[in-house]
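Colleague: Test case, fold it:
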Amino acid sequence: MPIKIIEGLPVRTKLQQEQVYTIEASRAISQDIRPLKILILNLMPLKETTELQLLRLLGNSPLQVDVEFLHMSTHKSRNTPTSHLQKFYKTYNEVKDDYFDGMIVTGAPVEKLNFEQVGYIDELKTIIDWAQTHVFSRFYICWGAQFALNHYYNVEKYTLSEKLFGVFDYQNIKPEHPYIRGFDDIYQVPQSRHTKINYEVLHDIPELEILTSSKEYGPDIITSKNQRDLFIFGHLEYDRETLKKEYDRDAGNGLDTAVPYNYYPENNPAENPKFQWRSHGHLLFNNWLNETYQNTLYDLTKLQKLT
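Modeller: Purely as a prediction, here's the structure:
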């Protein structure tokens, strides 16, 4: 089944080249089917890059997925044209009376700041509180996951002594859980962050369940016991060259940046990076969509009765 996107979204051409099936609203409206309504709160600066990464994964599903993009009205994007945001994105005020089956909150390049120093933090708090009554299933990525865990459970964030940058092994410790169905015992995930949360307190929060973890780097995928909130600190949505572009950018700016761990053959940046996490990215997103589809309400207006 195709993923429904806004008319004229530029990344559709790239998706079609990759044979990711898409359908525009004018065609989808004629189909007698209840699609999954997914809201993507895109906090990344290069929004079209993140759109492409997430739509690739959401589009690899037998379900019809109706996607809408959300941006922060209290933040001025310096890397995405205002015309793109006005045409393809909505603000909180435009969606606050709507209901969604799922919502994805991306990472953001603000992790070195304390949460309260982030300029749009009050609007973000409003959105994820609203999502508790207007969205059935929430999926938080990287900094988005750190913030959500802090906001909901008061889990603190700390600065690492050095950046966690590269592709790392994590252990599947709950293989029976539907969110990681099909995962190998050990899987690899890209990490690119300067911070971590206080992992030690997670075991003392009865509402949470750790699904995957590393002895060296702590948990990666966490879910709420009711499975309506999913948190991942890594980036299974990343493309082959995402870490390369970040490394080249920082090295080109004269920063003392390490070569991404376990990313290039023989640790040589002149080589083509290894793409080692793609299948698990598709598994995680497919599992999340499937669980959302199986458990969400047909009448989304009844969501508030679940809280």
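Colleague: going forward, measure contacts and count neighbours with C-alpha atoms only.
Modeller: Noted.
Colleague: Identify the residues contacting stretch 51-63?
Modeller: Stretch 51-63 has contacts (Cα atoms under 8 Å, 6 or more residues apart in numbering) with 1-3, 11, 15, 20-22, 35-36, 42, 65, 237-239, 281-282, 285-286, 289.
Colleague: Check which residues of that stretch are buried.
Modeller: Buried positions in stretch 51-63, judged by neighbour count with 16 or more other Cα atoms under 10 Å: Glu51, Leu52, Gln53, Leu54, Leu55, Arg56, Leu57, Leu58, Gly59, Asn60, Ser61, Leu63.
Colleague: Just the buried residues from the contacts of stretch 51-63, in ChimeraX please.
Modeller: To isolate the buried members of the contacts of stretch 51-63 in ChimeraX, using 16+ other Cα under 10 Å:
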select :2,3,15,20,21,22,35,36,42,65,237,238,239,281,282,285,286,289
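Colleague: Using TSV, lay out the buried residues of stretch 51-63 together with secondary structure and distance to Ile197.
Modeller: Formatted as TSV, the buried residues of stretch 51-63 follow (DSSP: H, G, I helix; E, B strand; the rest coil; distance: Cα to Cα, whole Å):
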residue	secondary structure	distance to Ile197
Glu51	helix	26
Leu52	helix	28
Gln53	helix	25
Leu54	helix	24
Leu55	helix	28
Arg56	helix	29
Leu57	helix	26
Leu58	helix	28
Gly59	coil	31
Asn60	coil	31
Ser61	coil	32
Leu63	coil	34
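Colleague: next up, for comparison:
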Amino acid sequence: MPIKIPATLPAYDVLTREGVMVLDEELAARQDIRPLRIALLNLMPKKIQTENQFARLIGATPLQIELSLLRMSDHKTRNTAAAHMASFYRPFEDVGDEKFDGLIITGAPIEHLAFEDVDYWDELTRVMDWTQTNVHSTFGVCWGGMAMINHFYGVKKHMLDHKAFGCFRHRNLAPSSPYLRGFSDECVMPVSRWTEIRQAEVDAVPTLRTLLGSAEVGPCLIEDPAHRALYVFNHFEYDSDTLKQEYDRDVADGTPINVPGNYYPGDNPAQQPLNRWRSHAHLLYGNWINEIYQTTPFDMSLIGKD
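Modeller: The predicted model follows:
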């Protein structure tokens, strides 16, 4: 089954060219099934790139997905055209009475700020509390995951003395988890962050379970059954050249940056980077969508009631 998105959204043509099944609203209306309603709260500056990345992953399952794009109500983006935002995004304040089967909260390039200093932090805390009554399963990604684990448990993010940047090996710590169905014992994942969550502080919360972790960059994927949530601090959703774009940007700006480790062949930026995480990315997000499908109520009014 395809992902349901507007035919005018840039991701529609991108995914169609890649062979991902997409469906516009007219065709979706002819199918007598309930699609899963998945929302993307997009906090990244490059909105269209992020839309493509997540739509690609959640649109690769055998289920019909209806993707809704959300933004913070008062925060104005400076990197995406206003016409695009007006055409495809709704502010959170407009969906407060709606129910969703799933919600993805993306990362944001604001790691250097304390959570309470982020200009939309108060509204984001309302979003996170709202997930407990209006969303069946929430996926917090990178800074979004750090924000959720901090909000619900007080687990802190800690600044690193150098950027964790590159592709790092992660161990499968919970092979029986339905979210890791089909995973190898190890997988490689892109990492790009100046902060970390520490395993000892996660372990101090009995309800949290670490599913993927790295000896080099710490815990990566954490399950939070009490809040029907997953937190991932690294970037399975990245395109093959996303780390290259970040590296080239910093080099061009004169920003000190190390070559992303284990990314370019021979760690040589002149070489074409190889994607070694795509299959596990599809497994993780496909497993998440499948778990939602298996457990979400058919009657959406019942979401958050249990």
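Colleague: tm score of chain vs chain?
Modeller: Here the TM-score for the pair of chains, by TM-score structural alignment, normalised by the length of structure 2, is 0.98; 306 aligned residues with a Cα RMSD of 1.0 Å.
Colleague: sorry, back to before: return the subset of the contacts of stretch 51-63 of structure 1 lying in helices.
Modeller: Using DSSP state H, the subset of these located in helices is Leu15, Gly281, His282, Phe285, Asn286, Leu289.
Colleague: ok, now which ones touch the last one?
Modeller: Read that as Leu289 of structure 1. Counting by Cα under 8 Å, 6+ apart, Leu289 of structure 1 has contacts Leu58.
Colleague: quick one: it from Asp204 of structure 1, how far?
Modeller: Distance, Leu289 of structure 1 to Asp204 of structure 1, using Cα to Cα, to the nearest Å: 28 Å.
Colleague: what does the fourth one give?
Modeller: Applying Cα to Cα, the value for Phe285 of structure 1 to Asp204 of structure 1 is 27 Å.
Colleague: Kindly report the same for the third one.
Modeller: Taking Cα to Cα as the measure, His282 of structure 1 and Asp204 of structure 1 are separated by 31 Å.
Colleague: same check, this time on the second one
Modeller: With distances defined as Cα to Cα, the gap from Gly281 of structure 1 to Asp204 of structure 1 amounts to 28 Å.
Colleague: Could you do the first one as well?
Modeller: Taking Cα to Cα as the measure, Leu15 of structure 1 and Asp204 of structure 1 are separated by 43 Å.
Colleague: and the closest residue to Thr159 of structure 1 other than its chain neighbours, how many residues sit next to it?
Modeller: Using Cα to Cα, 6 or more residues apart in numbering and skipping residues adjacent in sequence, the residue nearest Thr159 of structure 1 is Thr195, 4.3 Å away. By other Cα atoms under 10 Å, the residues close to Thr195 of structure 1 number 19.
Colleague: Check Arg30 of structure 2 too.
Modeller: 8.
Colleague: same thing with the one 4 residues further on?
Modeller: Around Arg34 of structure 2 there are 15 other residues, counting by other Cα under 10 Å.
Colleague: Can you show me the strands along structure 2?
Modeller: Shown for structure 2, the strands assigned by DSSP state E span residues 3-4, 22-23, 36-41, 65-71, 89-91, 100-105, 135-141, 158-172, 186-196, 209-214, 218-224, 229-232.
Colleague: Not counting the longest one itself, show me its contacts.
Modeller: In other words, strand 158-172 of structure 2. Here strand 158-172 of structure 2 has contacts from 112, 180, 183-198, 211-217, 220, 243, 257-263, using Cα under 8 Å, 6+ apart.
Colleague: Now a ChimeraX select for only the buried ones of those.
Modeller: Applying 16+ other Cα under 10 Å to the contacts of strand 158-172 of structure 2, the buried members can be selected in ChimeraX as follows:
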select :180,183,187,188,189,190,191,192,193,194,195,196,197,198,211,212,213,214,217,220,243,259,260,261,262,263
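Colleague: shouldn't Leu208 of structure 1 be in contact with Ser224?
Modeller: Yes. Under the criterion of Cα atoms under 8 Å, Leu208 of structure 1 makes contact with Ser224 at 4.4 Å.
Colleague: So for these two, which sits in the more crowded spot?
Modeller: The residue with more neighbours, out of Leu208 of structure 1 and Ser224, is Leu208; 19 against 15, by other Cα under 10 Å.
Colleague: ok, the more buried one - contacts?
Modeller: By Cα under 8 Å, 6+ apart, the neighbours of Leu208 of structure 1 are Leu202, Ile222, Thr223, Ser224, Lys225.
Colleague: And Thr106 of structure 1, by the same measure?
Modeller: Ile40, Leu41, Asn42, Leu43, Met44, Tyr140, Ile141, Cys142, Trp143, Gly144.
Colleague: rerun that using 6 Å as the cut-off
Modeller: Asn42, Leu43, Ile141, Gly144 (Cα atoms under 6 Å, 6 or more residues apart in numbering).
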